[in-house]
Structures are given as structure tokens and as C-alpha cells.
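# Pasting the sequence and the predicted model now:
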Amino acid sequence: MLRVPALSSALIALIGTQPAFAQEADEPEVIVVTGTGLEETPATPAYDTQVIEREQLVSTGSGRIEDALSSVAGFQQFRRSDSRSSNPSAQGATLRSLGGNATSRALVLLDGVPMADPFFGFIPFSAIAPERLGSARITRGGGSGPFGAGALAGTIELTSADAATLGNFGGHVYVNDRGGTESAAHVAGDLGSGFGVISGRWDRDKGFFTTPEADRVDASTRAGFDSYSIQARGVAPLTDTVELQARGLVYDDRRTLRFDGADSSSTGQDASLRLVGRGNWQFDALAYVQARNFTNVVISSTRFVPVLDQRNTPSTGLGGKFEIRPPVGESNVLRLGIDYRRSDGELYETALSAFTGSVRERRNAGGTNTDLGFFVENDFMLGPLTLTAGARLDRYTIRNGFYTSRDADGTILQNESYADRSGWEESFRGGAVFEAGGGLKLRAAAYTGLRLPTLNELYRPFVVFPVTTNANARLENEKLEGFEAGVDFSPSEDIDLSLTAFDNRVKGAVANVTLDPVTRQRQNIDAIHARGIEAGAGLSFGPLRFDGSLAYTEAEAQQAGAAFDGNRPSQTPAWVGGATLSYRIGTDGLVSATLRHVGKQFEDDLESNVLPAATTLDAFAQVALTERFALVLRGENLTDEDIVTRNQGGSIDFGTPRTLWIGLKLQN
């Protein structure tokens, strides 16, 4: 495990070793570092893209990144609960109702690095602190490009803030009405011609009861959590056009759900290096390594003792990319590149007797997935019309898969080794955007995409009482086909309107298919087909601003002859929308209220268990007390709406109840 002081020292030493360049005494060289990747291409607006600015990221009622991302209608996790009261393995991110299981179908990048857990495919949202970010760009819809094999439902690009944005130091300490705390701090400064930032965050809370009061027993407990993350980041110029970016992230997240002893943990140590060149030949070279682990104890809901100890799930993610943009003229932007990802992981778990506590079975499973992608994309600028076309070719492997179980004496009960698989998959995307004048843009796009099944889907069964969901080592890749058309209208900085109609189909979608009342299995079904409309609005009236987003999606799971054919995929609402009204007070003050609605969902593919629609109201207020200190008030679910996050045959979990926060924010 990487130790934080050693990691921070290494990063600071690294960014402090940039070479010195001779300069004329009377003509000092001006070097500008950004800490970001290459600029977006001219054809980026051809796709359904929305940017969340820093102020929106840090002014939510909960202070969680997943809450900020929910301002884009169509974004969702597998369940409605956030990263304080859900099992980490259920934190898959998706867009456009293309879910159906807990694995991410949206590609989440932090400073260009894929954040999905190498084994499970979930996103460690608790490790991504909003106050560290400068912006988030969400592209709904699949596509090619770097790491495009994971962008089945879209891409969420998170960019860390630079030192100038953060200031030399800052932080906050908030407390809620349950005694829970949220604390964060950072220090930043110049390192030669570059900058460095070290930041930390610690969240802890005894939590709330997810179980309805009438269903609680002596063993019922609150959804308590204790998590921290520390990030060190440095940016240094190597020449006047090339900069080196280094980042390290360490996090630890521990939670308890429903019953005493039902404890889970998610830990990680990530590191990445990135070289960005902004000269005549632009390039972006990235390499990263991730060490992750997950543990989980399952408690019997009838005898309230441990029945399964998922004691160790180590996994490693390795990868990188190289993209180059050669100079091909002012009317073209050509991108050529290669990317690679490797995921290794193993599961170690012990099944226990609910009556004696003795070991019934020990299980070990795992494997290795790899993806090597080659991509090319070109934007053509023809006056007011911009055309774009891109292609990917992916070489994937699914190797070394196995499942072994032994009894308490070590006798082998099952020993499976699965045949290695590999192949080539192609994907394409293309689009056009036409600037009609007066701030009006017309756009259209079509695309295909690819997602490999995760090691979790292939080899790890799981239990959410009373239902067992079995793995399936024979799962095939998911493939997306989609198209969309839209209009954007922004006649001034104060008006930003958008409307998009889309049709997306995931062929061979991996779904949790019901076999009997207490058994499901991950299977490739014919397709998940989602069609819908997405609308967005941003309006400013002096200090008053309105931001809204609304999505309607008609989604269905398709499997000829199956009982679920034509049903909505599990956990996917038809209507999702939100609106935020904010008022700026001076330069540092802000008051806002957010109303959010999530429509009715179904727990399972047979639509037998309903999760009713939920509407919540959140609030945020920041008022300057002195030049450096501000008072912050936050409110979550102010109407105390019952948010049903799980319904297994009447066994129900609730999401966050009304929660009030107060605290101080220190700003440089």
C-alpha cells in the first residue's frame, strides 16, 4: 500500500526536478501550465454534451459528487442511494436508462484516468471530492476515442482544479443534525513555473436507519460510514509547450448497512503520469496504475449472524493512452491514438453456517481482462458546418478465468477453469454541427460502442436477501448502436437552451435475469432499447440564475419469449428531472434551492417490486463572515420524502432522510 507522506514527497520531488531553461535577462520566458488535457475538438458540440462548472459542483445540499452529477437528467447510479448508504459494489454509473445491473455503462474519467474499479466496475464516488474539481463534462451517448470501449452510455470527464482556482489554502468543517461531520483541507502553491496541490477529505456519520421503523429488529443498525481520501497533484513545464502532470490518490471507505456486523470496505491507491504537448504537433500521453480492494460481510436477515465473509477482493488496473494531433491544416483536426487497459482481480470469500457459525465453504474466483484500442478521428470545418468521423478497433481478451470452492476440510467441491477468449471489435461514430447564426446550433450524431463484461459479472455471485444472483463466465461483450439529433440555442451568456432526441440500443446487454423467486443469473439478453428526449436550460437574470434538466426515456428489455420481454430494465425510471434556482450575494455569497424528481422504477426485470417515484428538495447557502471565513448551511431532502432504494418482496430500504448541515468554510 502506498503511504500518503511517501506519495506526497515523491510527487513534490518529481515536479521539482523540471529542467531550467536559459532565458534572456531582459526577456523572461512566460510558461503557462494548465493541468488539463488537450482542448476539446471543434466537433465536440455535435454530441449531447453538458458542462457542470465548479460553482455547481461545490454547492449541493449533500456535498457529494454523485449529487452534483445528478443535475444532468439521465445520470443515475444502479440504486437511488448515494455513496454513504449503499454497498460500494452497487455504485455503477450510467446514462439514458441503459442500466439493468450495477456495473458502470458510462465511462468516468478523472484527469483522463478511468476510475471504474478493475474487478467490479463500480465508481468510488466517495474518493472523488467535488471541492478538488474545476469542472465536469458529461457526454450522453456512446462513442469512440480514447478509452472508448467503456463509453457505452456516455462519458463523464472530471477535471481537477488548478492552484489558481483553489487558492494557496482552504478547507471546511461541517456538522449535521445527527452529529456526522464532513471536513476537507488543501494547500497549494507554485513549484517553479508549475504548481502543486495536496488535499484531503474525511467524512464520518453514524448514519440513519435504512430499514422502515415497523420492520426494525434488535440487530437493525444505522447506515454508518467513515471514509477519507487524500490526493496529491503536481504540474510542471518541461518546455514552453510540454507539461508533466502527476497525481496520486489514496482512499479508504468503510460502511455498515441494515444489520450490526454487515460491514463493507473499499480501498484504493492510484497513481498516474501524463505528458501534454500543445505545440505544432499536439499530444497527450498517459499512464496509470490502480490497486483496489473490497470486503463485505453478509448478515442473515432471519438469524442476524454472518453467513458470508467476502474477506478479500484485491484487484489491479493498469493502462495508458497516447494520442497525437498532427498539423493537417486550419480546417482539420486529426486525432490518432492507442489506449490499453488491463484488469486483474480475485475473490476470496467464506460461507458460514447461520446455525453454528462454522465454515461451510471457501471460494476463490477471478481472471484477467484486457483491451487494446486503436482510434482515429477527424473534424472537418467547412464554414458554419463542422463534420466529424471516427473509428476504433479493439483487441480484447478474457483470460485466466477460474472458480474454486472447498469445504471446511479443504476438499475441493468445484474446480472450474474457463477457456480463454479473445477477438477484434470495431466501432464508429460520426456527427455534424451547423451554426445557423444568432446562437443557434443544429447537431446530429450516430455511433456504436463496446463494453467487456467485468470480472465481477463473469465470476462473482452475490446475495441481496432473499435473492441470490449467480455469475456467468460465458458472458459476451455488450455492443451499442445509437443515433441522436438536437438543437442548442445560446444567443448570449445569459441564455443556454438545449433539446435532444435519441435512440440507443445495447445488444447483448448483461442483465440480472430472474430464474425463480430467489435466484437470478447474469445473462446476455437480446437488447436494452432506450428512446427519449433530453432538455436542458440555463438562464441568468443578473444575480439570479435558473438551471434545469429533464429527461424522458422509453426503455425496454428485449428477449423473445422471455417473461421480461418488453419490460423496463430494472432500476430505470422513465422521468428524471431537476431544477436549481440560485441567487448570488456579492462575490462570495450564494443561496440556492434544488428540486429533483425521479420517476417510478422496478427492482427486478419482472416488474414485480416497485420503487415509487420520489421528489426531493435540497438547499445551499454560503454567506461571507469575514474576508476568509464563510458560514455554510445545507439541507438534504428538506420535505423528508421516503425514498425507496430497494424493494425485495417487501423488504425495503430507504435513502437519505431530511438532513441539516452547518459549518465554516475557509477560503484564501
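Yep, it's here.
# For the rest of this, base every contact and every neighbour count on C-alpha atoms.
Fine.
# how about the longest helix anywhere in the chain: buried residues?
Counting by DSSP state H, the longest helix found in the chain is helix 4-15. Under the neighbour-count criterion of 16 or more other CA atoms under 10 Å, helix 4-15 has 4, 7-8, 11-12, 14-15 buried.
# Okay, buried residues for the next helix or strand after that helix please.
Once the chain leaves helix 4-15, the next helix or strand it forms, by DSSP states H and E, is strand 48-53. For strand 48-53, a neighbour-count test (16+ other CA under 10 Å) marks 48-52 as buried.
# And strand 48-53, how far out from the chain middle?
On the basis of CA atoms, centre = their mean, to the nearest Å, strand 48-53 sits 15 Å off its chain's mean C-alpha point.
# Show me what it is packed against.
Packing partners of strand 48-53 (3 or more CA pairs under 8 Å, 6 or more residues apart in numbering; DSSP states H and E): strand 133-140.
# what angle sits between the strand it packs on and strand 48-53?
160 degrees (axes from the mean of the first three to the mean of the last three CA atoms, to 10 degrees).
# Quick one: list the elements packing against strand 133-140.
Using 3+ CA pairs under 8 Å, 6+ apart: strand 133-140 touches strand 48-53, helix 54-57, strand 154-160.
# Mind listing residues that contact that strand?
Outside strand 133-140, the residues that touch it by CA atoms under 8 Å, 6 or more residues apart in numbering are 47-54, 57, 72, 95-96, 153-162, 165.
# where do the helices sit along the stretch 401-550 of the chain?
Listed in chain order, the helices of the stretch 401-550 of the chain (DSSP state H, counting those that start in this stretch) span 455-459.
# how deep is the closest residue to residue 510 other than its chain neighbours tucked in, by neighbour count?
Nearest non-adjacent residue to residue 510, counting by CA to CA, 6 or more residues apart in numbering: residue 524, 4.6 Å away. By other CA atoms under 10 Å, the residues close to residue 524 number 21.
# and what of residue 277?
If you count neighbours by other CA under 10 Å, residue 277 ends up with 23.
# For it, give me its contacts.
Residues near residue 277 by CA under 8 Å, 6+ apart: 38, 241-243, 283-284.
# Can you go through these and name the buried ones?
For those, buried by 16+ other CA under 10 Å: 242-243, 283-284.
# for comparison:
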Amino acid sequence: MSSNTTSRVAAGVAAGLIVSSVPAMADTDGESAQLAPLVVTPTRMAQTVDESLSSVSVIDRDEIDRQQPRQVSDLLQGRAGTGLTSNGPFGKTTNLSMRGTNSDHTLLLVDGVPMNSATFGGAAWQYLPPAEIDRIEVVRGPRTSVYGADAIGGVVQVFTREGEEGPPRFRAFGGAGSFNTQEFGVGVSGGTAASRYALSASHYETDGINVQDGAGDKDPDGFENTSFSGRFSHRLPGGAELFATGFRSKGQSEFDGATGQEDWTDHVFQALRGGVRGDLTDRWFSELAVSQAKDEQDTFDSSGGESWHYTERHEVSWRNELYWGAGHVWAFGGDWREEEVDTSSDYDETSRYNAGAYTQLELDLGRHDLGSSLRYDDNEAYGDNVTGQVAWGFDATDRLRLRSSYGTAFKAPTFNELYSPFPSWVGNPDLTPEESVSAEVGARWQGRRVYVDTLVFQTEIDDLIAAREVAPGQDQPFNVDEARIRGAELEAGAHWQEWQISGAFTYLDHEDRDTGNELPRRPNESARLDIDRQLGDFSVGATALARGRSYDDRPNDTRLSGYGLLNLRTSYAITPEWTLRGTLENALDKDYETADGYNQPGRAVYVSLHFNQH
């Protein structure tokens, strides 16, 4: 087997494997040429971004440190194909829409563990702490034929920090800022030639802002969150590797209740995964893993008392990769998962299982690359479903790569949509799964220090699930005949001398074919520009965000105005290990909303001190 194939086997162990960014390479003119980073989320196998047949973006730890985010949404908003809405800042409900699809059409993975709620459908993005994250991979476009249900719009995978060979390295940080915000954290990592480990913990709390002017009290709605993450791996004498990852977030978020009193939600957000992986032969790699995901939310509402929604998912997965020839890979495997819910109201059903089997084929044909995937799912609640995808790539030149793909996907109805007995939201057991067909054509130009990625796409969704009023104050989900979404994306970046620049633009044309209206909370245009400059021990940077108008509701009666934001940042390296950082967010003090009636913060200042042992 070639050395290139061997490295791919070692790197492409699973979606839960951390793949570090490729280091810079010396260029002939004395500057550094940045190689494209490795990714594993598009196919579960390691490949560079410019080799991928998917549209994928990477946010690494260096970028997270530069941008100094308070929330994960700060890192994701305005990215190509990505739209975010929230019911206020700091731990309030946050929804991510990929390529104009519903928020529950984006699958969140934490170290390979699916984290979408079986009751609410979407993922609890607001409980992910940036301090625990090593990198984020954002894959746009359907991935149901790889990961199963929920990935109509795309997949976002969050990787926690991992250790490297060497003595223990410690890190710590502490900070404070506007709205009586305080944060701190510690971590340690290291390893030997056979074993690696990383452990970290962080805490964030803020008084927040008054999220709703016309509801509840006028006091700020605070948020606090304590998180832990850990990663361990050990290579056995025979070559097999044992691995384990864990993440847990726990805290409380306040909101305005209907009675004018302060109410709150307690949460637990947890992902655990472990298993064994290794080469069965010199061409056959295999991984067997088990995982558990928890999403628990206890709500204390003075108008309705206590209610709770607990989701727990257990999964067993087996994955295999067979390598042959010059870069050909055949992957196959299966997974079995069981979802269980526990709620404060009686549901007709509280558990269901899903058994899935899939196969993938990646062919390297010189200047041409072909990829295909096929998956079969059998679900206890809604029956079986077959999804597939085909993709083609062509190296037009050494720097220009063309690609196209066509794929199908589906989304299963949630327990709330099927069985909810709540007076304001009545379940509909006659719902059918949402099904989609997507196609895209794109091109990526990769220079030594510059890249440009652009594409156009179209997605058609049949039986889209939406809500309608069936009685005063009572809604019920139903299947819309069809929704069509067309769009274009542009992403670009450059690293020249001491400058780092990246930008993204998204255009969407979306329609509910049942009514002719636009789909709610999808801006037709959005853009993001990040600029950073290193000045010796100092660095300065800025992020500009722009978002076009949208509608808050399905009838298009409530319009949300577009807006633009400017965030500024700076840092100073006191010593090689100590760094002082500061941000000025919403520097122009703009008033804006991403959901009708929910405020967002005005101008805010944050300062933090970081220690990172090298």
C-alpha cells in the first residue's frame, strides 16, 4: 500500500477523530504557503478541503482564539450557506438553518455523537462553549446517505480539544465584561507515543439583557453554564487503538414568563463516545464504537408550573474502510440507535429504534474523482427509507477544481410533532417524513495563500413539516406539499504576510410552494467579512456582518428588517505564554432582531487573560 494510502487509513478513522490543521509550508519567496486543512465530516474519511467533493468550511482553534467569541453562534453566523436566529442572546433558544432549510434539518455532531433533540428536533447550539472547542467543520448540502436522518441541509461537527505527545501542557483563562459577564477555565493535555489525553473545564455566567420588552419583568435574563470535556486514546501493542471522548454542559437560562415573573430553564447537554479502531489488514481499517447523547431541559414557568423534556440516545456503530489501487476507497458499515424521551406530559410513544446500513465508494481517476453513497434506514415509528448521493470532481488545472453532486435526504418527525399532548401544540401521528432532492455545481480555486470557493444549488423538499392553527391558541404540525430553495454561495480567504482575510456571501431564493410565500426567518442575502492584522506582539481585527430582510411567520405578515454589525478585537502577547485579549462587540450599537420581539445586545466590551503552556 502506498504511503499516501497509509496516511489516509491512519487519519480517516471516523467522524469523531480530531484531525489537526496542516501546518504551513515554506514558499520560495520566503513567505508561507498555507495548505488546505484536513476534514473528516463530509465522508467520515480524511481528505483535504480542496480534495473534497462537498462544500465544507473549517473553523480551527487559531481562528477561535483570534475572534474571541462569547457563543458558538458568533463563529457560525454569516458563514456561507448558514443562517442563525435566536430568542435573545446568552443561552436562549438558537436555531441554525443551512441553505434555507429548517433548523432541524442541520445535524449537529459532537466528536461524532449526533446531538439533535428527539423532542424539539433541532440542536441546543446555545449550550456549546467555545472554550472547549478545538475545531468546527461545516458541511453544506445533504448528508443523510452518510449519517442518516436530520441532515437535509448539512452537518456541523464540533471537535473538543485533544492531546499531543509530550509532557503535560497547562492552559487557563479568565475574563469579564459587559452585563456583569464572567468566564474562566482550565485545561491540561499531553501524552506519550502510545497514549494521548486532554481534560478541560470552563464556566460562563452573565446577567444578560432584558430579552423581551413587552413580556415578563424588566430585569435582565441571565445565563450560566459549566462545561467539561475529555479525550483519551491508547494504542495497544498489536496496533489497535482504544479511544474515549466526553463532553458535558450544565447550567441555567432565565427568560420572561407570562405572569411578569422571572422564569428559567435548567439544562444538561452531554455526549459520550468510546470504542476500538485499527487495521484488520494492511488495506482494511475498522472501527467499533458506542455512544450516548443527552439533552435535558427542565423549565420552571410561573404561569404553567414545571415541565421537562429529556432526550436520551444510545448508539452502536461499526465502520469499515477498504483501500486499493491509487486512492480508491470502499467504505461500509451500520448503526443501531434507540431514542428515549421522558416528558412532563404523557406521550403515546416514548421510545423508538432505528437500524441503518450504508456503503460509500470513492474513486481517484487521475484528474477526475467520483464519489457515491447509499444508505438504508428502518425506523420503528415511520418505516424504511433509502437515500443516496453521487458526486463528481474534476481538476481543470493545478489550482482550479470543479465539482457537482446530486443527493436525496429525509427528516423523521420528532416525538413532539407526532405525539405532543400540550394544549398549545397538538401532535399529529399522521405526519410522514420530509424528503428532499438537492443538486449543486461549484468551483474552488486554491492558491498558495488565497482560495475562492463558489457554487449554485437547488433543494426541493416534499412533505415539509410546518405548523398551522387548528383552534384559537392551538397549533398542529402538518406536511406542506413542497418547498423549493435556490441559492448561491461565495467563500474566500487570504493569508498574506501579517494579514488574514476571509469572507462569505449567501443568496437565497426560497418559496413555500403551497402558499407562494417566502419561508420564515430566512434572509435573502447575508454576508460576513473577517480581517486580522498581526503587529509584532499586538494583533487587531474586525468582523463585519450583514443580513437582509426576512419574514418572521409563514403568512409573511411580520417583517424582520435587515441589519449590519461591526465587532472589533485586539490582543497583546505579554510573554510567549500569557496573552491579553479584548473585544468591542456591536461597536456601532445597532438595534436588531433575528426573531420578532426578542432583543439582541447593544455595544459591549469584554477583556480576558489567557495562559497557554507551549
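Happy to help now that I have it. Quick caveat, the model's predicted, so the values are computed rather than measured.
# Give me the TM-score for this pair.
The TM-score (TM-score structural alignment, normalised by the length of structure 2) is 0.87; 570 aligned residues with a CA RMSD of 2.6 Å.
# got JSON lines for the contacts of residue 277 of structure 1, with distance to residue 454 of structure 1 and secondary structure too?
Below are the contacts of residue 277 of structure 1 laid out as JSON lines (distance: CA to CA, whole Å; DSSP: H, G, I helix; E, B strand; the rest coil):
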{"residue": "38", "distance to residue 454 of structure 1": "30", "secondary structure": "coil"}
{"residue": "241", "distance to residue 454 of structure 1": "39", "secondary structure": "coil"}
{"residue": "242", "distance to residue 454 of structure 1": "36", "secondary structure": "strand"}
{"residue": "243", "distance to residue 454 of structure 1": "34", "secondary structure": "strand"}
{"residue": "283", "distance to residue 454 of structure 1": "30", "secondary structure": "strand"}
{"residue": "284", "distance to residue 454 of structure 1": "27", "secondary structure": "strand"}
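# Residue 478 of structure 2 corresponds to which position in structure 1?
Matched across to structure 1, residue 478 of structure 2 falls on residue 523, judged by TM-score structural alignment.
# Just give me the neighbour total for that match.
22.
# Also residue 129 of structure 2?
20.
# Including distance to residue 574 of structure 1, could the helices and strands packed on strand 133-140 of structure 1 go into a markdown table?
Formatted as a markdown table, those follow (distance: least, CA to CA, whole Å):
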| stretch | distance to residue 574 of structure 1 |
| --- | --- |
| strand 48-53 | 19 |
| helix 54-57 | 25 |
| strand 154-160 | 18 |
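# my read: residue 235 of structure 1 touches residue 192, true?
No. Using CA atoms under 8 Å as the test, residue 235 of structure 1 is too far from residue 192 to be in contact (9.9 Å).
# ok, now how distant is the counterpart of residue 246 of structure 1 in structure 2 from residue 199 of structure 2?
Under the alignment (TM-score structural alignment), residue 246 of structure 1 pairs with residue 244 of structure 2. Distance from residue 244 of structure 2 to residue 199 of structure 2, counting by CA to CA, to the nearest Å: 12 Å.
# what's the overlap in contacts for those two?
In contact with both residue 244 of structure 2 and residue 199: residue 231, using CA under 8 Å, 6+ apart.
# Of residue 235 and residue 192 of structure 1, which one has the most company?
Counted by other CA under 10 Å, residue 235 of structure 1 and residue 192 do not tie: residue 235 has more neighbours, with 32 against 16.
# dump the residue contacts of the spatially closest residue to that one that is not a sequence neighbour.
Excluding the flanking residues, the one nearest residue 235 of structure 1 by CA to CA, 6+ apart is residue 245, at 4.5 Å. By CA under 8 Å, 6+ apart, the contact list for residue 245 of structure 1 reads 35, 233-236, 273-276.
# Confirm residue 245 of structure 1 sits in a helix?
No. Using DSSP: H, G, I helix; E, B strand; the rest coil, the assignment for residue 245 of structure 1 is strand, not a helix.
# So it versus residue 37 of structure 1, what's the distance?
Separation of residue 245 of structure 1 from residue 37 of structure 1 (CA to CA): 10 Å.
# Please enumerate the shared neighbours of those two.
Taking CA under 8 Å, 6+ apart as the contact rule, residue 245 of structure 1 and residue 37 both touch residue 276.
# what's in contact with the host helix or strand of residue 509 of structure 2?
Using DSSP H and E, residue 509 of structure 2 maps to strand 499-512. Outside strand 499-512 of structure 2, the residues that touch it by CA under 8 Å, 6+ apart are 78-82, 99-100, 480, 482-495, 517-519, 522-534.
# In structure 1, what range does that strand match?
With TM-score structural alignment as the criterion, strand 499-512 of structure 2 aligns to 544-557.
# Off-centre distance for the matching stretch?
The answer for stretch 544-557 of structure 1 is 19 Å, by CA atoms, centre = their mean.
# likewise stretch 603-614 of structure 2?
Stretch 603-614 of structure 2 sits 24 Å away from the centroid of its parent chain (CA atoms, centre = their mean).
# Now that stretch: buried residues?
Applying 16+ other CA under 10 Å to stretch 603-614 of structure 2 flags 605-612 as buried.
# re earlier: which two of the buried residues of helix 4-15 of structure 1 have the greatest separation?
Across the buried residues of helix 4-15 of structure 1, the longest distance by CA to CA is 16.6 Å; it joins 4 and 15.
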